[in-house]
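Trainee: please work out how this folds:
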Amino acid sequence: MPPPSSGSGTTTRARLWLVGALAILAFAANSLLARAALGDGAIGPGAYAAIRLGAGALVLAPLWRSASIRRDGAAGLFLATYAIAFSFAYVTLGAASGALILFATVQGVMVALGLARGEKVRASALVGVLVALAGVGWLLAPGVGAVDARAALVMGIAGLGWGLYSLVCHKGEGEAAAATAGAFAVAAVAALPLFLLGERMSVNGALLAAVSGAVTSGLGYVAWRMVAPRMSLTGVAGVQLLTPAAAGLLAWPLLGEVPGTRLTLAGLVILGGVALAMRAPLSQLKR
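Mentor: Have a look, this model is predicted:
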């Protein structure tokens, strides 16, 4: 038999990058859709989160048979924590500032879990996280361009949920689509009580939440779970780092959210800190 062609490996890598790029666009779109719906008060944050998770679960319903509560239960609870906190935070935060806080927190979660497991983490990782947190602190400091501290704290909770969800995904347990379907089913059930809040819900707001859930969350997260297990945690963090930049660039023409001087400079500090942290051997966590 002839040796396997090197072209097949190149094709596989190209597909991996393509799926990863689609996942990042989906992540950025989630921030934009949330701001479009919540910033204008078209829907309440609780209803938005519940519809988003419900739509994601429904679009993946054909895969429920292959899901496992034992395997996907924890991921579903982490996903619900992320989605609910994400919605409440974006009532106040802009698309770019919210994404920056979210993914700075995600990076901190990954490094903190590495330390908690007793694994060696280089000083550059700790310095990078501290630099990123300093950038977040700058966003929160009083003055022109400051972001709401309470909303930032809630987005930090969302980052914790997403960081834990990403780590569960990174284990690569189960087929990607089925595992995502199971997680969404659990998360959707957990979010049902939010409808009891009796929040305002316009047709436009519900539609934006449904698109976010069915397309940029449900299908987008399937793409992410296909990619994440094939990357080191350093790679996972690096790819996700592109999300705040994409959200910020798209929020300007689509939502009219012009980045101010503080947001621009603090964003560079945060992204620089996360990039520095990525240089640490976080791939040690892949076990």
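Trainee: for the rest of this, base every contact and every neighbour count on C-alpha atoms.
Mentor: OK.
Trainee: which elements pack onto the host helix or strand of residue 236?
Mentor: Element membership of residue 236, judged by DSSP states H and E, is helix 233-240. Other helices and strands packing on helix 233-240, by 3 or more CA pairs under 8 Å, 6 or more residues apart in numbering; DSSP states H and E, are helix 6-38.
Trainee: next SSE after the helix it packs on?
Mentor: helix 45-59.
Trainee: show me what counts as buried in the helix or strand just after that next one.
Mentor: Downstream of helix 45-59, the first helix or strand assigned by DSSP H and E is helix 69-89. Residues of helix 69-89 classed as buried: 72-89 (neighbour count, 16 or more other CA atoms under 10 Å).
Trainee: also this sequence, please, to line up against the first:
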Amino acid sequence: MTLIRLGLLSLVTMLCFAGNSILCRLALKHTTLDAASFTSLRLISGAVMLACLVYAKQRLRPRASAASSHAPLLGGNWISALALFVYAAALSFSYADLSTGIGALLLFGAVQATMIATGLCFGERLSSRQMVGMLVALIGVVAILLPALDAPPLGSAALMLASGAAWGVYSLRGRGVGDPTRDTAGNFLRAAALSVLLGSLFLARLQFDAVGVLYALLSGAITSGVGYALWYAVLPHMTRTRAATVQLSVPVLAALAGAAFAQEPITLQFVLTSLAVLGGIALVVLDKKPGT
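Mentor: Model (predicted):
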């Protein structure tokens, strides 16, 4: 894959990831669609899109080995599906009260923190520079949550941090799988089943809105299904450090989308805390050995 093509596909993928945030925010803030329904519609449409992509991929490879031709269409497992469900549900419920940029910042900060903390638990060590980066990022997150005119509700912020932690767990469990798109399709299908159970707990609060449903379907089929498929296509061509660094652009893209489509202001507090959180994480992920 050429460098230009890798860069373009990476940009499209990050736009898809940011698109998940803005579509969820638009649905829950500007339509009457409820969070449980958004979660279900997103996961179901994502499962359908990913299954179609896996099927098309298999059909385009008629000379595949006998072993692969008899492999099930969908992979995955229930533990990963549970992590995916927690990520999607917590994100939906938190975006009812969080701005697009703040939500994406907390989400991806928690993703990186979860993956870094897991590495520490398995014996990885941080350099002095990385320790400073972790401290700066932590200060940035605390600053986001400090009481202020534009401080997010603590409950919604906690839900978003839980969403990021769940996505971090899902990402770690997906490392090294043979066919990540097939596994993701299976996990989306299982998570969709869990989301239907979630919806049954909120039957009295379910509200449908045509525009909100459209946002949810776009989030599931395009920015999730196609977005994740693109991500797994470019990921083998990137080092782990570069992959982690590229994802730091998502909160910035999400904030710009929130300003453009949801009329959300980009405040000085958001800019300063973003610099702290993303800059601190960058110090951690960039201070690694070559090839990581």
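Trainee: TM value for the aligned chains?
Mentor: Laid over one another, the chains give 0.88 as their TM-score (TM-score structural alignment, normalised by the length of structure 1), with 272 aligned residues with a CA RMSD of 1.9 Å.
Trainee: helices along the stretch 51-200 of structure 1, start to end?
Mentor: Assigned by DSSP state H, counting those that start in this stretch, the stretch 51-200 of structure 1 shows helices spanning 69-89, 95-116, 123-140, 149-170, 176-191.
Trainee: in CSV, list those along with distance to residue 22 of structure 1.
Mentor: Below are the helices of the stretch 51-200 of structure 1 laid out as CSV (distance: least, CA to CA, whole Å):
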stretch, distance to residue 22 of structure 1
helix 69-89, 19
helix 95-116, 17
helix 123-140, 26
helix 149-170, 17
helix 176-191, 15
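Trainee: quick one, what contacts residue 107 of structure 2?
Mentor: By CA atoms under 8 Å, 6 or more residues apart in numbering, the contact set of residue 107 of structure 2 is 160-161, 163-165.
Trainee: with adjacent residues omitted, what lies nearest to the aligned partner of it in structure 1?
Mentor: Mapped onto structure 1 by TM-score structural alignment, residue 107 of structure 2 lines up with residue 102. Distances taken as CA to CA, 6 or more residues apart in numbering place residue 159 nearest to residue 102 of structure 1, at 4.6 Å, with adjacent residues excluded.
Trainee: that neighbour and residue 100 of structure 1, how far apart?
Mentor: The gap separating residue 159 of structure 1 from residue 100 of structure 1 is 10 Å, by CA to CA, to the nearest Å.
Trainee: how about residue 177 of structure 1?
Mentor: 28 Å.
Trainee: so between these two, which is more surrounded?
Mentor: Applying other CA atoms under 10 Å to residue 177 of structure 1 and residue 100 shows that residue 100 carries more neighbours, namely 30 against 22.
Trainee: go through the helices of the stretch 51-200 of structure 1 and pick out the most buried.
Mentor: Across the helices of the stretch 51-200 of structure 1, averaging neighbours per residue (mean count of other CA atoms under 10 Å) puts helix 176-191 on top, at a mean of 25.
Trainee: so which elements touch that helix?
Mentor: Judged by 3+ CA pairs under 8 Å, 6+ apart, the packing partners of helix 176-191 of structure 1 are helix 45-59, helix 69-89, helix 220-227.
Trainee: residues in structure 2 aligned with the first one?
Mentor: Looking back up the chat, that one is helix 45-59 of structure 1. Using TM-score structural alignment, helix 45-59 of structure 1 lines up with residues 35-49 of structure 2.
Trainee: tell me the SS of residue 291 of structure 2?
Mentor: Classification of residue 291 of structure 2 by DSSP: H, G, I helix; E, B strand; the rest coil places it in coil.
Trainee: any idea what residue 34 of structure 1 aligns with in structure 2?
Mentor: By TM-score structural alignment, residue 34 of structure 1 lines up with residue 24.
Trainee: who's in contact with its match?
Mentor: Taking CA under 8 Å, 6+ apart, we find residue 24 of structure 2 in contact with 38, 92, 95, 215-216, 219.
Trainee: closest one to residue 201 of structure 1 among the helices of the stretch 51-200 of structure 1?
Mentor: helix 69-89 (13.8 Å; CA to CA).
Trainee: what's in contact with that closest one?
Mentor: Contacts of helix 69-89 of structure 1 (CA under 8 Å, 6+ apart): 34, 38, 45-46, 48-50, 53, 98, 151-152, 154-155, 157-162, 164-165, 168-169, 173-174, 179-180, 182-188, 190-191.
Trainee: do the same with stretch 278-292 of structure 2
Mentor: Defining contact as CA under 8 Å, 6+ apart, one finds that stretch 278-292 of structure 2 is touched by 109, 112, 126-127, 129-137, 239-241, 244-245, 248.
Trainee: buried set for it?
Mentor: 278-287.
Trainee: for residue 274 of structure 2, what is the corresponding residue in structure 1?
Mentor: Using TM-score structural alignment as the criterion, the counterpart of residue 274 of structure 2 in structure 1 is residue 267.
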